[in-house]
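>>> Sequence plus the predicted model coming up.
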Amino acid sequence: MFLLIISVVIAAFLPFLPFIYLPILSLIILSLYIKLDFKVSTLKIVVALLLIIFVYFTSLAHKQQVDFLLMGLKEQRGEYLLKVAENNGDYYTLKIISSQNSKKRDSILFFTEQELPINTILLYKGEIKNFNQYKNPGSFSPYNIYRWRNYGYITENSGNTAIIQFGDKVSKKEINDFINKRLEKLADMVVPLAKGVLLGQRRELTTEQIINLNRGGLLHITAVSGLHVGIIYLIVQTILKKILSKKLSLTIAFITAFAFTGIVGFRPSTLRAIIMLGIYSFAQIQGYPYSLKRALEITALLNILYYPLVVLDPGFQFSYLAVWGIAYISPKLKFFEIISNNYISSILKITVAVQLAILPLNYYYNKGIPLLTPIANLLVAPILPLYLGALICFILFPWKIIAIPLEIISYYILNISAITGYWLHINEIMLIFIVFLFLCVFVIYKLKNYRFKYLIPILLSALMLIFFFHQPAVKIHFLDVGQGDCALVQYRGYNILVDTGGIMGSNIGRNVLLPTFNYLGVKKIDYLFITHPHFDHMGALGEIIDYIEIDNILIPDNEEMYTPTFLNVLEKILEKDINFQRLKKGDSLVLGNITKQVLHPPENYYPSQSVLNNISLVTLLDYKGVKVLFTGDIEGEGESLLIDELVPVDILKVAHHGSNTSTGELFLTISTPKYAIISVGLNRYGHPSNEVLQRLRDRNIIYYTTQRDGMITVKIKRNGQYRISTYGR
């Protein structure tokens, strides 16, 4: 059964992997069946193959359907009648009742601070946005699963929303409101955590609390999961078994857990838990033996057969791998049995087993290894059932005697998360090197031939030297941030960021930039250039300023810079005591052999049109004769002022995402770039313009786009030679 599950998961993933993986993974599956299930019957093999084929083609068909819809679908605009189907805490899932658009989506996510009852009818006029799939190393969007489900999303700023009819008077919202009112009787400091743990609501948690919980590996306790469902079941069953029959106590416990799941939502992790609890309850009532391994395998198989794309959901991946660790790894950790206290021994085994099981996922999604997460979970996991039980009691009986221990435990959890948030962030090359190092140590330990024992360290040292000397002196990464701009320059430990990108409602800083920074080894930003105050160039600044140290922020020295968008972030910049500088034509930044010269805007410049675009900082980066021109969103008027300053460049960052209002004939004739980089995503503006692309072709300028190529990296060697590579293809 376990082998079948692995095969089915691989089959579900295959449509999303390059074609070259198909024969490789097929051989892996075949080899596993030959090695592990050599004596399996022909009938079982046939059934397994049929299931694998079914899952593969179901997954493939759905992917092709979504690809077809998205191929010609930019941003849908129109009028939609929508119904609130589910409250997910930070957003609502809406079903489309009627639409003007012929290309319909399955559902829409609505990111809003409004409180909307289930079954509320909304009239929405505006655009429905697509979920981007960002092609950067380390980047991951938690909403990728919704992209493949053919979901779109809307925000309060993407259109006009009117409530046509309020939903049910008695609904999950009313239950949530009742619970929220009771929880608000607790101390202000602990209310957000209590709401997060019981209802999965993170809105009231401060940014600092979310960062600490995430780094400490405890953020999962604020996302209602299978753990919560299991604890509710355990609490109810433990209490009732003392006063009711076994059959009745198990039945009521399951019904209670099922009702709780209905309130918080049937997500992959809660669905996994409730199905497994159903199997457990049935086995106990009927007197059948219960196998955790078999229950997990049956539940996973049912989930995947019903909806193969669920394997792309991080909630599914973490939930099933965690339980797999308990079932398969925990029994092998015999070392902890030396502890005389069975309870402590069991907690240690389960905690370590779970952390080992989800370690690959932690690395994949965070590009790092949590160093103290096992300790944090070890300190918090044993008291979580007590905490949940006390919360339920407080909701029923809001007495001060219950509130006091709740507040103490809340402070305890928040403090534990604050002191255990240490991660080791390493990129894939370094990870491969570490694995290789451990393999060498293992081989040396096993080898009996002493000559080979000395040869391996010598070879390893040689490989390290080769690796070091082949590293480029300068790396310039043009990140895929959708319809926006973001470039990172790395040189001698310095990190220079030019713009941050930003898409309304996307949390692009936390979901895209920070994971990529972790992958690239960025611990702090030394210099952050904001070219101009449009959201697609600086929208993520408000996010990353909370997560990563920034030494200097540099902006155009122009009064037009101080828009509401920028002023919203300026207050936070001043609070963080970040060095803040205004730049104009003639200023420059020199770091060793690298120079970044400001060419625009000139002093006291006031554009007559496209004001914010034309005040863009235009900078020329020069390293040993290799010149890269960064242009922001400058348009024709600004370009005309640059003509006298322009010199031939090697690489041009095309202005304004390839708009036909920029990158004019004369500008290209004088700058004569060999390569052009266009930072662009899905948009309704027609970027990049065919006219601009034709200008580039006419001059034999090789161009790259982040939408097509993903992150684009320029690597400049110490001798001035350079090459360009792409991540997305």
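Received it, and whenever you're ready, just let me know what you need.
>>> drop to CA atoms for contacts and neighbour counts, all remaining ones
Fine.
>>> What residues of stretch 38-57 count as buried?
48, 51-52, 54-57 (16 or more other C-alpha atoms under 10 Å).
>>> In helices only, show me those.
If you go by DSSP state H, the buried residues of stretch 38-57 have 48, 51-52, 54-57 in helices.
>>> returning to that earlier point: show me which pair in the buried residues of stretch 38-57 is furthest apart.
The span of the buried residues of stretch 38-57, defined through C-alpha to C-alpha, is set by Ala48 and Phe57 at 14.4 Å.
>>> just to revisit the earlier point, closest one of the ones in helices among the buried residues of stretch 38-57 to Ser139?
Nearest member of those to Ser139, counting by C-alpha to C-alpha, is Tyr56, at 25.7 Å.
>>> Show me which strand runs longest in this structure.
Taking DSSP state E as the criterion, the chain has its longest strand at strand 76-87.
>>> Tell me who's in contact with Lys475.
488-491, 713-716 (C-alpha atoms under 8 Å, 6 or more residues apart in numbering).
>>> Adding distance to Gln694, write the residues you listed out as JSON lines.
Converted to JSON lines, the contacts of Lys475 look like this (distance: C-alpha to C-alpha, whole Å):
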{"residue": "Leu488", "distance to Gln694": "28"}
{"residue": "Val489", "distance to Gln694": "29"}
{"residue": "Gln490", "distance to Gln694": "32"}
{"residue": "Tyr491", "distance to Gln694": "34"}
{"residue": "Thr713", "distance to Gln694": "23"}
{"residue": "Val714", "distance to Gln694": "23"}
{"residue": "Lys715", "distance to Gln694": "27"}
{"residue": "Ile716", "distance to Gln694": "28"}
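>>> want to compare, so here's the second one:
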Amino acid sequence: MIGFQKAFFYLAISVTLSLLLIKDYHLLYVIIGLIYSFFLYRKNKYLLIVALLISMLMVVNYYVQYNYYINSNQFNGESIQLTCVIDSFFEKTEYTYNVTCKKNNKRYLLKIELTTIKDETVLQLGNTIKLKAITSIPKHNTTPHVFNYHSYLTSKKISALLYVDELRVENSYMTHLQAIKYKLYLHLNRIKSNKAYGFAILFGDRSYFDDHYNKEIESLNISYLFAISGLHIGLIVTVFFELLRRCKLNQTIIQIILTVILMMYCYLTNFSPSIMRASLFVLALFIKQKFLFSIHNLNVLSLIYLVLLIINPFSLLNIGFVLSFLITFVFIISGELLSNDQNNRFKSVFIVNLLAQLFSLPIIASMNYTYNFLSIITNIPLSILYVFFILPSSFMIVIIPSSTYFLNPIFVGYESLVSFFSSIDWFLVNIGSFTLIRSVFYYSLLYFIVCNLENQKSIIKLSILLLIVMFSWNQFKIQDEIVFFDVGQGDSILLHSSFNRCTTLVDTGGKVTYTNKISHPSLYSVIPYLESQSINTVDYLFISHGDTDHAGDYALFFKNFYVKHVVLSQYDQSKLKKEIVAVAKQDGSNIILIDQEKSIQCGNFLFTIVSPNKQYGNDNDNSLVIKTTLESQIVLLTGDISKQVENNLIDSGLLNDISILKVAHHGSNTSTSLSFLEHVDAEIGVISVGKNNYGHPSADVLNRLERTKTQYYRTDQDGTIRISYYFKKYRIIETFPPYNNK
């Protein structure tokens, strides 16, 4: 029989694989699951049976809770009236108040225009409010490897966004616990300086730190210090245990009082995953001590993990939850591995810190695509200073607000040190996002390294492989990619050659203005995607023409990447073209003014300009029309040309064997004539379109595409469309729709 010591750990792995599989089906999850099942069978067939049963129950629990809490009965854009109770403190942004409220089992995130609220007390915790609002179902990320807002809200059991038009208070009532929480909130707001630290340790709210300091914290990978975590629990338990012991209370009474204090702290922090994990771990240690249970700490951690997943199966979508358990797991196993090495404490601390950083690296890199390897060294002193100075000082200013004046040098000194370390960017490396297969390789290598710490030869070989996976993974991609980005009502297309030999971007998308709000869609799609692929250089930036929706975000690309060549139509007379040329010259980019039948080879792609060959009467018809060739595959990128230019292209004889057609002008009825579609005879059409007032795409255009049996995709419905070619001929098309029903 397998020992009980690791049974819960094996069950935790089984449950995790099952939940990941239903959340994001991938063949690799199935393969790993089968291998793991075989492993469990070899260990103990009864354990395999239990693991399968528990996993099935957890999957059922996931679907039940999803339908109960998350699945909304409302539709996008539906006008509703709702009475609900505010269950959080409001957050004030540049344009809105954000606050959550609850009705029955549904939790909503309210977005309220600043002008709608005259008195902020209406958003007080515990208020029952009646409101009129427009519903918005949270979208999935429509571009791969970027932040998934839907998953973020799901992890908090929020079923919908409500854009509030009107609201009024029906009732003001707080429970005793809410009253305590609200008084603490008011108390912190009265602190003159350094109150941000108070909000961080009590409520896990880092929004009171300025954006620059938050970025510095993130760049050094010490965000976990400022998120409420086991450090805070450790300090609370240590301080209160010592105080209660001095009151000559017996062990059982002390443990009961500490349990109540920890539960209160969990409530104050909105049951933060890391605080729940740490608090339950302490309680489990109390029980072990009281009843003399012989149970491994890894088993305790795994049991807590399973319990929290039963309560909220969407916690796996919460990065804080995952990091909290992952790093605690590393501390437990590294403590065992280094238990025999007591002579060199600094060496042991360094190895534990290094392992924690390495295990968390894929998760951190998948958030911002970069990793500061200086943090491997700076993490130790910054953590020590935080634990012994910042954390106690933060609690001190909460208890005695006036102490902030003489404690201020401690906070200022720490912030100066963080700023100094973060300013050293020599070790900041763009390692890109970790895909599933990359993560499997990485963690497998890391596992073998941990298991062979005593074997130096094996360590060296495995470490070299690990460094390759860390730094060079994206350099060895064997596929050529064409990516039509979802940039709303605009165009931006990436053509990326295998082995990172060439990166070409056609158009950038452009800023969109809604009343007084300006949005840059490329900031949330194109730029993070390029960074996720470890792309630092754009070899060719083609600007089809000088419309804002095609090129309005050009400056962001010069700011974030080195652009070698900028290619523009020599017939484009737009004002935006002149701006781009000026910025490109200043940035040191080579400027190419091009016209018909000129070609550029970049990696495996050949770009041939098929239009314009003369000056047309408008910017749209002056668009570059680019025939892109990849072996036998030909992609036609058409800008915003009209039927007039399409007819000229038919007569030119330059179009033949088109595989993929970028439908012109976002599907406008002024383009994409039936004769043009019949002439190019494309297999696939792509319409880059977003919310607009122009009626794009036209129903007539869609009918023509269907009539010519052209399979078409729309970025507003299908999200970003990624077309991958393996060995230049085997094609895989992926879409990233905003909603599950597409």
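Received the coordinates, thanks. These numbers come from a predicted model, not from an experiment.
>>> Tell me which stretches of the stretch 151-300 of the first structure form helices.
Under the criterion DSSP state H, counting those that start in this stretch, helices of the stretch 151-300 of the first structure are mapped to 172-183, 191-199, 207-215, 226-240, 246-264, 268-286, 292-306.
>>> Can you give me the buried ones in stretch 331-340 of the first structure?
The neighbour-count check on stretch 331-340 of the first structure (16+ other C-alpha under 10 Å) flags 333, 336 as buried.
>>> So what's the gap between the longest strand of the first structure and the chain middle?
Its chain's C-alpha centre and that of strand 76-87 of the first structure lie 25 Å apart, by C-alpha atoms, centre = their mean, to the nearest Å.
>>> Give me the contacts around it.
Under the contact criterion C-alpha under 8 Å, 6+ apart, strand 76-87 of the first structure has outside partners 92-101, 116-129, 173, 265.
>>> Narrow those residues to just the buried residues.
Buried by 16+ other C-alpha under 10 Å: 92-96, 116-129, 173, 265, out of the contacts of strand 76-87 of the first structure.
>>> In contact with Tyr712 of the second structure, which residues?
Going by C-alpha under 8 Å, 6+ apart, Tyr712 of the second structure touches 684-687, 705.
>>> again, only using 7 Å
Each residue near Tyr712 of the second structure by C-alpha atoms under 7 Å, 6 or more residues apart in numbering is listed here: 684-686.
>>> in what helix or strand does Val635 of the second structure lie?
Here Val635 of the second structure is covered by strand 633-637, with elements defined by DSSP states H and E.
>>> Next, count neighbours for the counterpart of His425 of the first structure in the second structure.
Counting by TM-score structural alignment, His425 of the first structure corresponds to Ile431 in the second structure. Using other C-alpha atoms under 10 Å, Ile431 of the second structure has 26 other residues around it.
>>> Same question for the one 5 residues further on.
Taking other C-alpha under 10 Å as the neighbour definition, Leu436 of the second structure ends up with a count of 12.
>>> Just give the nearest non-adjacent residue to it, would you?
The shortest distance from Leu436 of the second structure to any non-neighbouring residue, by C-alpha to C-alpha, 6 or more residues apart in numbering, is to Leu28 (7.9 Å).
>>> Report the separation between that neighbour and Lys130 of the second structure.
As judged by C-alpha to C-alpha, to the nearest Å, Leu28 of the second structure and Lys130 of the second structure stand 48 Å apart.
>>> if I read this right, the match of His425 of the first structure contacts Ser534, doesn't it?
Yes: with contact defined as C-alpha atoms under 7 Å, Ile431 of the second structure reaches Ser534; the gap is 5.8 Å.
>>> about what we covered before: list the ones among the contacts of Tyr712 of the second structure that fall in strands.
Per DSSP E, strands hold the following members of the contacts of Tyr712 of the second structure: 684-686.
>>> quick check, nearest of these to Lys157 of the second structure?
Taking C-alpha to C-alpha as the measure, Val686 is the one of those closest to Lys157 of the second structure, at 34.9 Å.
>>> The closest one corresponds to which position in the first structure?
Matched by TM-score structural alignment, Val686 of the second structure corresponds to Ile677 in the first structure.
>>> what residues are up against its match?
Ile677 of the first structure sits in contact with 652-654, 703-705, where contact means C-alpha under 7 Å, 6+ apart.
>>> Give me the buried positions along stretch 616-634 of the first structure.
By 16+ other C-alpha under 10 Å, the buried positions in stretch 616-634 of the first structure come out as 616-623, 626-634.
>>> Straight-line length of that stretch, end to end?
For stretch 616-634 of the first structure, the first-to-last residue distance is 6 Å (C-alpha to C-alpha).
>>> how about the nearest residue to Gly695 of the second structure, chain neighbours excluded?
Leaving aside its chain neighbours, Gly695 of the second structure sits nearest to Ser668 (7.6 Å; criterion: C-alpha to C-alpha, 6+ apart).
>>> For the one you found, give its distance to Ala133 of the second structure.
Distance, Ser668 of the second structure to Ala133 of the second structure, by C-alpha to C-alpha: 32 Å.
>>> What are the boundaries of the strands in the stretch 401-550 of the second structure?
For the stretch 401-550 of the second structure, the strands defined by DSSP state E, counting those that start in this stretch cover 428-430, 479-484, 493-496, 503-506, 512-514, 517-519, 537-543.
>>> Let's have the ones you listed in CSV, adding distance to Ser419 of the second structure.
Compiled in CSV, the strands of the stretch 401-550 of the second structure are given as follows (distance: least, C-alpha to C-alpha, whole Å):
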stretch, distance to Ser419 of the second structure
strand 428-430, 14
strand 479-484, 38
strand 493-496, 36
strand 503-506, 34
strand 512-514, 34
strand 517-519, 30
strand 537-543, 28
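>>> Need the contact partners of stretch 625-632 of the first structure.
With contact meaning C-alpha under 7 Å, 6+ apart, stretch 625-632 of the first structure is reached by 531, 616-622, 649-656, 720.
>>> Could you list which of those residues belong to strands?
Here DSSP E is the test, and the contacts of stretch 625-632 of the first structure give 618-622, 651-653 as lying in strands.
>>> if we can go back for a sec, and the longest strand of the first structure with helix 172-183, angle?
Between the axes of strand 76-87 of the first structure and helix 172-183, defined by axes from the mean of the first three to the mean of the last three C-alpha atoms, to 10 degrees, the angle is 60 degrees.
>>> Since that was my last question, I'll sign off now.
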